[in-house]
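K.L.:
how would this look folded up:
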Amino acid sequence: MPAETEPHRCTWMAWPSAGYTLGDSEADADEARGVWAAVAHAVAEFEPVRMVADPSAARVARDWLGSDVEVLEAPLDDAWMRDIGPTFVVGPDGLGAVDWVFNGWGAQPWARWEHDARVACQVAEWAGATVVPSAMVNEGGGIHVDGQGAVLVTETVQLDPGRNPSWTRASVEEELRRTLGVQRVVWLPRGLTRDYDEFGTRGHVDIVATMPSPGTVLLHAQPDDSHPDHAVMEVVRAAVPDDLAIVDLPAPEVLTDEDGPVDYSYLNHYVCNGGVVACVFDDPRDGTALESLAAAYPGREVVGVDARPLFARGGGVHCITQQEPLVQVVGP
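P.N.:
Sure thing, here's the model as predicted:
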């Protein structure tokens, strides 16, 4: 699996069309459509975007997205392409697409996944990729690779009883080596506190840590010790191997919303060709975070999208995007 920083052919997304993602009112639905469209347009400044839309919502998607984004139609339950789509890999025969088992983030009682469980194969077909089947329940938000053989995971995702009740660390590592071509699996203990609430993922790594370059871990930090994630991140930090350099990315100053402690994180950004699309929160720390991301990804333009409507629905910018790497064709 190439690092996210390597060249992309395009970005895949999925359009919100039903359920809690759209919300209970037309105003809620327009808020969701607006933020998905904002991310798509931001990414489209750097590379092509292909949006999968349920046939019932395809016309609405085209109205919001205009000519900048290609819309393809397939049945959907939800709109988190990072998790329901394939994980693209590159091998001797070209582009591959790992088709993880998707079961609604560990068979969550509110989730529906009849259609989403089939999206990865459909996207792989559109991309012209060879499907790499996997028997492991996993999502794209549960892994981060450096492109040089290392992958970050969390114990509460791949070893979740709702996902892989009979799997061990050893069997998970073996499957990650087989599907992603990694040699080193770095286990972090858990995710952020809010991620274990009703609409959480039970610990996705892509809101906690990433590897902007080999040997470096960009890590979420919560400076305020009144927030539960302050203690959580001390435990996570202690689990990062000593040979990896840690760069802290402090959380926004806002600590709570009407539902309790927030999990706002600048870690849930998306790296694309020549750019980084970052989460911002109308927060005093937004500017510093964008500067830190520019330093972590030198030579890339960093743009912010207000991610509060995404986080209110259980995710961020990285959660709704999925990169398709550019496969270099070598001639005879």
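
K.L.:
rest of the way, CA atoms for contacts and neighbours
P.N.:
OK.

K.L.:
what about the helices in this structure?
P.N.:
Remark: helices assigned in the chain by DSSP state H are 19-22, 26-44, 58-65, 81-84, 104-107, 116-127, 155-158, 169-180, 228-239, 286-296, 308-311.

K.L.:
So which other helices or strands are in contact with the second one?
P.N.:
Contact analysis of helix 26-44 by 3 or more CA pairs under 8 Å, 6 or more residues apart in numbering; DSSP states H and E lists helix 19-22, helix 58-65, strand 275-280, strand 301-306, helix 308-311 as its packing neighbours.

K.L.:
now the other sequence, so there's something to compare against:
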Amino acid sequence: MTGYVMPAEGAPQDRVWMAFPSAGYSLGETEAQHHEARSTWAAVAHAIAEFEPVTLLVDPGEVEAAKRYVSQDIELVEVPLNDAWMRDIGPTFVHAEDGSVAAVDWVFNGWGAQDWARWDRDAKVGALVAEIAGVPVVSSPLVNEGGGIQVDGRGTVLVTETVQLDPGRNPGLGRADVEAELRRTIGASEVVWLPRGLTRDSQRFGTRGHVDIVAAFTAPGRLLLHTQTAEDHPDSSVCKEIRDSLADRFEIVEMPAPDTLTDDEGYVDYSYINHLVVNGGVIACAFGDPRDADAAAILAEQYPGRTVVSVDARALFARGGGIHCITQQQPSAQIRPA
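P.N.:
Have a look, this model is predicted:
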């Protein structure tokens, strides 16, 4: 164990950080798309605010719009933004040896320098959030995003070969290099490599394989795993491959994918795995799908004592992510007696 450790996502939290959509890919081109994006981000923020404080970063050009869509219970902070995927552009919060909180500032380069992405402003958000939060920065040279890691709070971290070893992110780095940096920054004592991510997420407007729509730790040693049961969906074989790579290490709890298989762009990567655990609650993705209720019941079983609140996430997935992707939790300090 190093001096820092990333706690489990269900550990006590001080707040959740989000970013409001700004001009570009996530906001969309038409007024209808603008309204859809703003309404969905606001719905997630309001759901979280029922459980704990929310701080919402807003690009200066979107402040008036944010005030129209977001209640006064949500703290707004003006910060220049390119996009609104806080899990990836923001820092990863960790505990120092004394239990205080620090923020790992990864290098962000638009999910591997993708030709459609802009990141000159977003690359600075990690350090800015740490400054606003009043916590020390742990600078990292690793190109990484919060959606690309899942931890159990005890040193085990899931990553994906197609993300951390992506030549567009970390050219020249091997597994040992990545593992050493994860050990230094988030206290990873065991790094488990998934072979890839879901099909849609591996296409042009995806992340190239984030783990946070594939698997989530609900307890040490137990994984909630996305399971595509429709044989004609390409993720059916992908999920089997991923499960085979994990089955001998963890207790696997299957989370069936929604019945919805396609949208106007092709096969979807709708996933109930992409939920957010908050103090006393779970903010879950819904898709207007027959399996929404079953997924909420599984989440309630996996996170006993927490209230599950579902928010329609179709507008998020149409833009490339889900509820987990647009949020970042800040854990509470756990100061130990001297």
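
K.L.:
Need the TM-score between these chains.
P.N.:
The TM-score (TM-score structural alignment, normalised by the length of structure 1) is 0.98; 332 aligned residues with a CA RMSD of 0.9 Å.

K.L.:
quick one on the thing from earlier: quick check: which of the helices and strands packed on helix 26-44 of structure 1 is buried the most?
P.N.:
Of the helices and strands packed on helix 26-44 of structure 1, the one with the most neighbours on average (mean count of other CA atoms under 10 Å) is strand 275-280, at a mean of 25.

K.L.:
what's that one aligned against in structure 2?
P.N.:
The aligned range for strand 275-280 of structure 1 in structure 2 is 281-286, by TM-score structural alignment.

K.L.:
cool, stretch 44-53 of structure 1 as well?
P.N.:
With TM-score structural alignment as the criterion, stretch 44-53 of structure 1 aligns to 49-58.

K.L.:
try stretch 191-206 of structure 1
P.N.:
Using TM-score structural alignment, stretch 191-206 of structure 1 pairs with 197-212 in structure 2.

K.L.:
in the matching stretch, what's buried?
P.N.:
Neighbour-count burial for stretch 197-212 of structure 2 flags 197-202, 205-212 (criterion: 16 or more other CA atoms under 10 Å).

K.L.:
residues touching the closest residue to T210 of structure 1 other than its chain neighbours, list them.
P.N.:
Nearest residue to T210 of structure 1 in three dimensions, chain neighbours excluded: L218, at 5.3 Å (CA to CA, 6 or more residues apart in numbering). Taking CA atoms under 8 Å, 6 or more residues apart in numbering, we find L218 of structure 1 in contact with A209, T210, M211, P212, I246, V247, D248, L249, L267.

K.L.:
Go through those and say which is closest to D78 of structure 1.
P.N.:
If you rank these by distance to D78 of structure 1 using CA to CA, L267 comes first, at 22.5 Å.

K.L.:
Counterpart of S26 of structure 2 over in structure 1?
P.N.:
Aligned counterpart of S26 of structure 2 in structure 1: T21 (TM-score structural alignment).

K.L.:
can you list contacts of the match of strand 275-280 of structure 1?
P.N.:
With contact meaning CA under 8 Å, 6+ apart, stretch 281-286 of structure 2 is reached by 44, 47-48, 51, 271-272, 274-277, 292, 296, 299, 303, 306-314, 322-323.

K.L.:
The aligned residue in structure 1 for Q13 of structure 2: what's it in contact with?
P.N.:
Taking TM-score structural alignment, the alignment pairs Q13 of structure 2 with H8 from structure 1. The contact partners of H8 of structure 1, taken as CA under 8 Å, 6+ apart, are E47, C272, N273, Q323, E324, P325, L326.

K.L.:
let's go with 7 Å and repeat that
P.N.:
Applying CA atoms under 7 Å, 6 or more residues apart in numbering to H8 of structure 1 gives the contacts C272, N273, Q323, E324, P325, L326.

K.L.:
quick one: the residue lying closest to it once chain neighbours are set aside from A289 of structure 1, how far?
P.N.:
Leaving aside its chain neighbours, H8 of structure 1 sits nearest to P325 (4.1 Å; criterion: CA to CA, 6+ apart). Applying CA to CA, to the nearest Å, the value for P325 of structure 1 to A289 of structure 1 is 26 Å.

K.L.:
what do you get for R177 of structure 1?
P.N.:
Distance of R177 of structure 1 to A289 of structure 1, given as CA to CA: 33 Å.

K.L.:
Neighbour count for these two, which is higher?
P.N.:
Regarding R177 of structure 1 and A289, a neighbour count based on other CA atoms under 10 Å identifies A289 as having more, with 22 against 17.

K.L.:
The alignment partner in structure 2 of T216 of structure 1: what's it in contact with?
P.N.:
Correspondence of T216 of structure 1 to structure 2, assessed by TM-score structural alignment: R222. Applying CA under 7 Å, 6+ apart to R222 of structure 2 gives the contacts F250, E251, I252.

K.L.:
what's the answer for D28 of structure 1, then?
P.N.:
D28 of structure 1 neighbours (CA under 7 Å, 6+ apart): L22.

K.L.:
swap in A215 of structure 2?
P.N.:
By CA under 7 Å, 6+ apart, A215 of structure 2 lies in contact with L223, L224, L225, H226, I273.

K.L.:
please redo it, this time with the cut-off set to 10 Å
P.N.:
For A215 of structure 2, the contact set (CA atoms under 10 Å, 6 or more residues apart in numbering) comprises 149-150, 158, 194, 197, 223-227, 242-243, 252-255, 271-274.
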